[in-house]
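Peer 1: got a sequence here, can you model it:
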Amino acid sequence: MNTLNEQQTRLILGFQKNEITEHHIYKNLAKRIEGVKNRRIFAQISDDELRHYNIWKKYTQQDVAPSKFKIWFYSLISLLFGFTFAVKLMEGGEKAAQHAYEKMSDLGDEISNVIKDEEEHEQALLTLLDEERLQYTGSIVLGLNDALVELTGALAGLTFALQDTSLVALTGLITGFAAALSMASSEYLSTKAEPGAKNPVKASIYTGVAYILAVAVLIIPYFVLSNIYLSLAFAFAGALLIVALFNFYVSVAKGVPFRSRFLEMAGLIVVVSGISFLAGLAMRFFFGIEV
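Peer 2: The predicted structure is shown next:
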């Protein structure tokens, strides 16, 4: 076995810490998630991580404790956003570590096999994960996109037509709630008419809840702020933030491009809001509405 210099020892101790930490993360997930298939996948990856840890340990002859913070953090993320998002976010952050592993490939074939596992085997296993909530991404997109585009445009028009934060907030709230029920009903009927893996009731709930959450983010500034135009600006910023966060989630969990999806949804919001903005101003001028 090759003798390690000080820099190599420090690197390998870092590898050990990563491996033993991920071993515990995957082991915890395997205990908590539903589905025999998913539990088997996580248990297999957990075993692989422990095997990698022991391979590195042969070179350092030292035990390394896992990162309790990382175990807690990714466990929390998996509870809030789903296990697929958590593990893909974690694996995405390991790319730099994989490059560092390659520096040690000259230590022997066993290390080359570890590198191969990190680059290929785990990713192949992760593609086999089956999480229910990801089946309803389309329903969430429908709710969010419709709420953000429709209500942001409506708020822009109402802002110029009514010129009163309370009136705009109340009108937007009523409109948004009614639209959420309408969208949820439409999603239920649409899903039911197309037999597949999705449950119509769950699809409608995902759509309705996504719509209502978007409505809440857009309406809150009008309840909190007294300046009508500042309220509109914050509502618009909130819409873009929701689009960014949701598309980041989808890009990580499903491995799709972030930028193109974000620009598409953000572009729709900007165009519709701009048109509604001008329409509200025109209606106020032509109809002589004063509130």
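
Peer 1: CA only for contacts and neighbour counts going forward, please
Peer 2: Noted.

Peer 1: wait, Ile269 sits on Ala147?
Peer 2: No: assessed by Cα atoms under 8 Å, Ile269 is found out of contact with Ala147, at 10.0 Å.

Peer 1: how close does Val215 sit to Ala253?
Peer 2: Using Cα to Cα, to the nearest Å, one obtains 25 Å as the distance from Val215 to Ala253.

Peer 1: here is a second sequence; please produce its structure as well for comparison:
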Amino acid sequence: MEKQGKAISEETKQFILKLQQNEVTDRAIYLNLAKRVKKQSEKETLQRIAEEEGVHCEIWEKYTNKKLTPQKLKVWLYAAISFILGYTFAIKIMEKGEKDVQYIYSNLAQEVPEAEQILKDEEIHEQALIDLLDEERLQYVGSMVLGLNDALVELTGTLAGLSFALQDNRLVALSGLITGISATLSMASSEYLSARSEGNTNALKPSLYTGIMYIFAVVLLVLPYLVLPSDQFVPALMIMLVIVVAIIFSFTYYISVAKDLPFKKRFLEMAVISLSVAALSFGVGILVKQFLGIDV
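Peer 2: Modelled structure (predicted):
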């Protein structure tokens, strides 16, 4: 295939090969995501963007004289991410990756005239994607945050207090599960009634999201007390606190990417609250055991 424009340096060619590979893979990812979305308008937008990525591939191919194939592992990875965390999160992660290579386009403009137009296309992609995204699960972020925050604060405090008061992992796990399951049903029903009172005809969905996030946190936080020996309540408590921080980090990162919200401030705020409640509850457990003379 004949090259267009003036000759390019070997270094520029390597840059173009990298961009070409990205475009080929991104095209495959967009087409794959288009098959999964339900709204026809979003499906058509993703297909249109995939077509434009294909046009970019043809431009780069004229400079590299190579025909590349999609990176199957990357395509599979984004398919898995979209299935588990939603296509909004997957697309936002992709767009963050494209921002990282935009400076390359600017540097290529002198040798490759088409680079400037491709950069403009990429910026249009980003805005178009932001405009089209309306994933159902993100409409219930408030319910998810409510369920997770309440579970982390309440259950972290309960388990921390019981850890020293009972000093038996099986008893702590039993108490935690009873408390957690009861609280899950209470929170879900409260969210349902709240949504109904606000005139929401589909009040079941926010209540389900609240309940699912709550029980998810309950299972993970109680797990160390079920796995470790009965007398290892301090290691179980430490692992539980690590799990709390990991959950807060993961969920906050997910929301910050999917909803374009600041990450650091939200993460620190939630972590400080949960760990502070755990510390205070642990102190209450010590006081209860010491001054009330309760010995299990």
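
Peer 1: got a TM-score for the two of them?
Peer 2: Overlay of the two chains. TM-score (TM-score structural alignment, normalised by the length of the first structure): 0.96; 289 aligned residues with a Cα RMSD of 1.3 Å.

Peer 1: so which of Ile269 and Ala147 of the first structure has more stuff around it?
Peer 2: Using other Cα atoms under 10 Å as the criterion, Ile269 of the first structure and Ala147 rank with Ala147 on top: 28 against 23.

Peer 1: quick one: map that one onto the second structure.
Peer 2: In the second structure, the residue equivalent to Ala147 of the first structure is Ala151, according to TM-score structural alignment.

Peer 1: and the next element down the chain from the helix or strand harbouring its match?
Peer 2: Taking DSSP states H and E as the definition, Ala151 of the second structure sits inside helix 141-166. Scanning forward in sequence from helix 141-166 of the second structure by DSSP H and E, the next helix or strand is helix 169-197.

Peer 1: how many neighbours does the counterpart of Leu204 of the second structure in the first structure have?
Peer 2: In the first structure, Leu204 of the second structure lines up with Val201, judged by TM-score structural alignment. The number of residues packed near Val201 of the first structure is 16, by other Cα under 10 Å.

Peer 1: try Ile49 of the second structure
Peer 2: 22.

Peer 1: one step back: the helix holding Ala151 of the second structure vs the first structure, average offset?
Peer 2: Superposing on the first structure places helix 141-166 of the second structure at an average distance of 0.8 Å from its equivalents, by mean Cα distance after the TM-score superposition for the first structure.

Peer 1: roughly how far is that helix from the heart of the chain?
Peer 2: Centre-to-centre, helix 141-166 of the second structure and its host chain are 20 Å apart (Cα atoms, centre = their mean, to the nearest Å).

Peer 1: with stretch 20-30 of the first structure instead?
Peer 2: Chain-centre distance of stretch 20-30 of the first structure: 21 Å, with Cα atoms, centre = their mean.

Peer 1: all helices of the first structure, in order?
Peer 2: Counting by DSSP state H, one finds helices in the first structure at the ranges 6-32, 36-60, 68-81, 83-92, 95-102, 109-116, 122-126, 132-135, 137-162, 165-193, 200-224, 228-254, 258-287.

Peer 1: highest mean neighbour count out of those?
Peer 2: Counting by mean count of other Cα atoms under 10 Å, helix 137-162 has the highest mean neighbour count of the helices of the first structure, with a mean of 24.

Peer 1: and it, what other elements does it pack with?
Peer 2: Applying 3 or more Cα pairs under 8 Å, 6 or more residues apart in numbering; DSSP states H and E, we find helix 137-162 of the first structure packed against helix 165-193, helix 200-224, helix 228-254, helix 258-287.

Peer 1: okay, the most centrally placed residue in the second structure and Ile248 of the second structure: tell me how far apart.
Peer 2: Among the residues of the second structure, Tyr254 comes closest to the average C-alpha position under Cα atoms, centre = their mean, at 2.6 Å. Remark: distance between Tyr254 of the second structure and Ile248 of the second structure (Cα to Cα) = 10 Å.

Peer 1: check Tyr225 of the second structure too.
Peer 2: Taken as Cα to Cα, the span from Tyr225 of the second structure to Ile248 of the second structure is 20 Å.

Peer 1: what residue in the first structure is paired with Ala34 of the second structure?
Peer 2: Alignment of Ala34 of the second structure against the first structure is given by TM-score structural alignment, with Ala30 as its counterpart.

Peer 1: try Val222 of the second structure
Peer 2: Using TM-score structural alignment, Val222 of the second structure lines up with Ile219 in the first structure.
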